[in-house]
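Visitor: One predicted model, sequence on top.
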Amino acid sequence: MRAAPWSPGPLDDHRPEPAPRVLPYHRLAHADPEHRWWKPLVELLLFGAFYLVLTVVFGIVWAVGLMAVRGEEAMDDLVLDATALDIMDPAIFFMLFFSLVLMIPALLAARAIMGPRPIGLLLSVTGRLRWGFLARCLLVALAIYALGHAAALLLELAMLGTPPPPRPVAGFWWLIAMIVLVVPLQCAAEELVFRGYLLQTVGRWLRRPVFAILLPVPLFTFGHLYDAWGLLAVAVMAVVAGWLTWRTGGLEAAIALHVVNNVVATLFGAFGLADPDAQESTGLALALSAAMQVLFAWLAVRSARKHGVEVTRTVRPPRPAVLGPGAPAWGGPGAGAWVCPGPPACPGHWAGQAPGPVPQRLP
């Protein structure tokens, strides 16, 4: 019997399987075989372009809505004196916080184009948000912040006497609704960018987690307008959140810490117990916030260990293709190809490679 004109190489392959790779969170980009070092730079450009378009559209819609409700003079006041914005004005509050939420769809769209995939690798090593772990972290953070601020209140009572009574600001219930619905999304958006995208971007290039944790800290810190004490408090939170993301294999603990911190701060402002526009802080406030965040980090890691939360992702490299007998690789070593055996099985052709790469893989 004459052999078929095109015959595949042998299926038997006794080479050992490629060793699996165990990747921590900041190295998850290497789970994608299409990973390239330059891709996060293009992803950043796409993210910036998408975010710019979304914020412009949102700004127009918000301005039209504001003028429809309050009249055209409302926009005139904002344009003439933008430095006098009252963050506790419900309209201003919504504009400032929701504009940050738009980073979520912008970054996800950029990641969908550039990879790595699945997109959920931005959230955790499992490729998804681990809701149970997030809920436990939220409860732990709420308990710590409640105890911490209660202790601060008792100290204030002992030193200064009776504090002033709460004085809810105008539009109080609108603010409460936005604090519950918008602030958590704003915190998740910042974590997705500063502890998700940036940690994994640095991790594409540098193996050690300390670089992935610390290099994004200045970008997050100087995005806030505070004095030296306030900026130090933000930097401490950035370091704790980055360490938690690496140590727990995902963003859940960092999101929980950020959400509770911001919700508590804005609630104090809504009740008139703190000035949300204040840019000055103190060493005592820094010590209190740092102590609460370090305690939370310790308890969150213990919870992750107790409940068996995955902190790494195991990836098996693709098995190299099988080559036909005696055939050189098509396009490089290990690519594989179908082979024409030449006459007489394939009259008129000399033995050689097929005119296209058709790699054969083991089942």
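Guide: Received the coordinates, thanks.
Visitor: hey, let's count contacts and neighbours off CA atoms from now on
Guide: Noted.
Visitor: now what about the strand or helix carrying Arg247, what contacts it?
Guide: Using DSSP states H and E, Arg247 falls within helix 228-248. Contacts to helix 228-248, defined as C-alpha atoms under 8 Å, 6 or more residues apart in numbering, come from residues 24-26, 195, 199, 209, 212-214, 217-218, 220-222, 224-225, 250-254, 257, 279-283, 286, 289-290, 293-294, 297, 301, 304, 309-311.
Visitor: Strands - which of those residues land there?
Guide: Members of those lying in strands (criterion: DSSP state E): Pro24.
Visitor: The contacts of helix 228-248, buried ones only, as a PyMOL selection?
Guide: Of those, the buried ones can be selected in PyMOL as follows, counting by 16 or more other C-alpha atoms under 10 Å:
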select buried, resi 24+25+26+195+199+209+212+213+214+217+220+221+250+251+252+253+254+257+281+286+289+290+293+297+301+304+309+310+311
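Visitor: Pasting the second one now:
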Amino acid sequence: MNPYDESRPPPPRRRGPRPVPPGVPYHRVLADGRRRIWRGIAALTLLVGGALLFSFALTLGSLVVDTMLGRDSVLTGGSELTPLAMGATLLGLALLLPWSMLIQRWLYGVRAASLHSVVSRFRPAVFGRAVLVIVPVWAVYMTAFSAFTPVDEVPWRFADLLAMLAITLILVPLQSAGEEYGLRGLAFRVAASWGRGPRAALMIGVVVSSLLFMALHFAADPWLNVYYFTLGAALALITWRTGGLEAAIVIHAVNNMIAFLILILLRSDPATMMDRSVGTGSAALLVPCALLVAITAVVWWRTRDSGPALTPAGLHEYEPRQEQEAR
């Protein structure tokens, strides 16, 4: 029986979570023969609305505290991006992780754990291998890239340095994971469920999730938008080939953490990281775009024989079988 035959009627409804379909790639878990476009739009609206609401509520709380402490926060038109404001922004994005799982369970009936990977659990082995490869590669790239990027040193309070360091080590990985579960997890799956076949589904899923990722950064600079779209597309394709979010989380988190650590070490203005106005980007951003394309190509090449990881064929299988598809 062809697992991609979506002409078959969906199975009868049953109590409890809807079972994950066997033998399908990560992005096709929500597909069931009916495209459910309006349900998908509702899911994406809830995802974006949650991201905005969480960020607004937490940054408003940080603004109140900063005002009480006499800090000149950028949120009130000042010049300081305080640790509290930065932490609130990152925490708001981190909340997308449970929020995405809740939306998937509520609107599609699929258990939350399936958002981790095709085997419905987080895979430490995949995560660990990605860390061993990505950390040294990204450290070299970011260090070299920063060496050719002029920065202006600004005075920092020692307490702010320590607070920013703690935020970088604790909240940045959670923020990156939240974005991955929201965009490369839920949004990728929702948009892919609109496609009739595996190739059309993949294209729709990659494009829609990447455009949404780009739009959520609210960048006015065209070079920054090219970079954000490329990052989103690369991570979506890597998620498809590896069958889960582990590698995408590593790339996203390592990129953001090293960027923050360099900012702290050089004592540059943290507000510059949030400036996405016209002129803040340049053609130099094609360098990280090329690196992302290269990493995606390597992942694709390494899975050229096995194909993308698929959901288990049986209920008692704990490793995804591999099958060739859309190479």
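Guide: Noted; the coordinates are in hand. Note that the structure is a prediction, hence the values are computed from the model and not measured.
Visitor: TM-score for the pair, please.
Guide: In this superposition the chains share a TM-score of 0.72, using TM-score structural alignment, normalised by the length of the second structure; 284 aligned residues with a C-alpha RMSD of 3.6 Å.
Visitor: Which residue ranges of the first structure form strands?
Guide: 21-24, 312-315, 339-340, 352-353.
Visitor: related to what we said a few turns ago, tell me, the helix holding Arg247 of the first structure lands on which residues of the second structure?
Guide: Mapped onto the second structure using TM-score structural alignment, helix 228-248 of the first structure covers residues 222-242.
Visitor: superposed on the first structure, where does that stretch end up, distance-wise?
Guide: Averaged over the aligned pairs, stretch 222-242 of the second structure sits 1.2 Å from the first structure after superposition, using mean C-alpha distance after the TM-score superposition for the first structure.
Visitor: Over to stretch 48-57 of the second structure?
Guide: Mean deviation of stretch 48-57 of the second structure relative to the first structure after superposition (mean C-alpha distance after the TM-score superposition for the first structure): 6.1 Å.
Visitor: just to revisit the earlier point, make JSON lines from the strands of the first structure and add distance to Thr126 of the first structure to it.
Guide: Below are the strands of the first structure laid out as JSON lines (distance: least, C-alpha to C-alpha, whole Å):
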{"stretch": "strand 21-24", "distance to Thr126 of the first structure": "11"}
{"stretch": "strand 312-315", "distance to Thr126 of the first structure": "7"}
{"stretch": "strand 339-340", "distance to Thr126 of the first structure": "41"}
{"stretch": "strand 352-353", "distance to Thr126 of the first structure": "41"}
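Visitor: what sits against Asp32 of the first structure?
Guide: Contacts of Asp32 of the first structure were listed using C-alpha under 8 Å, 6+ apart, and they are 115-117.
Visitor: can we see that at 7 Å?
Guide: Contact partners of Asp32 of the first structure, counting by C-alpha atoms under 7 Å, 6 or more residues apart in numbering, are 116-117.
Visitor: which of the strands of the first structure sits most buried?
Guide: Highest mean neighbour count among these (mean count of other C-alpha atoms under 10 Å): strand 339-340, with a mean of 22.
Visitor: quick one: what's aligned to Leu84 of the second structure in the first structure?
Guide: Under the alignment (TM-score structural alignment), Leu84 of the second structure pairs with Ala91 in the first structure.
Visitor: Give me the spatial nearest neighbour of its match, chain neighbours excluded.
Guide: Closest residue to Ala91 of the first structure apart from its sequence neighbours, by C-alpha to C-alpha, 6 or more residues apart in numbering: Leu66 at 7.5 Å.
Visitor: ok, now Pro288 of the second structure?
Guide: Among residues not flanking Pro288 of the second structure along the chain, Tyr227 sits closest, at 7.6 Å (C-alpha to C-alpha, 6+ apart).
Visitor: For the one you found, give its distance to Ala284 of the second structure.
Guide: 10 Å (C-alpha to C-alpha, to the nearest Å).
Visitor: Check His217 of the second structure too.
Guide: His217 of the second structure is 19 Å from Ala284 of the second structure, by C-alpha to C-alpha.
Visitor: Leu81 of the second structure now?
Guide: Taking C-alpha to C-alpha as the measure, Leu81 of the second structure falls 25 Å from Ala284 of the second structure.
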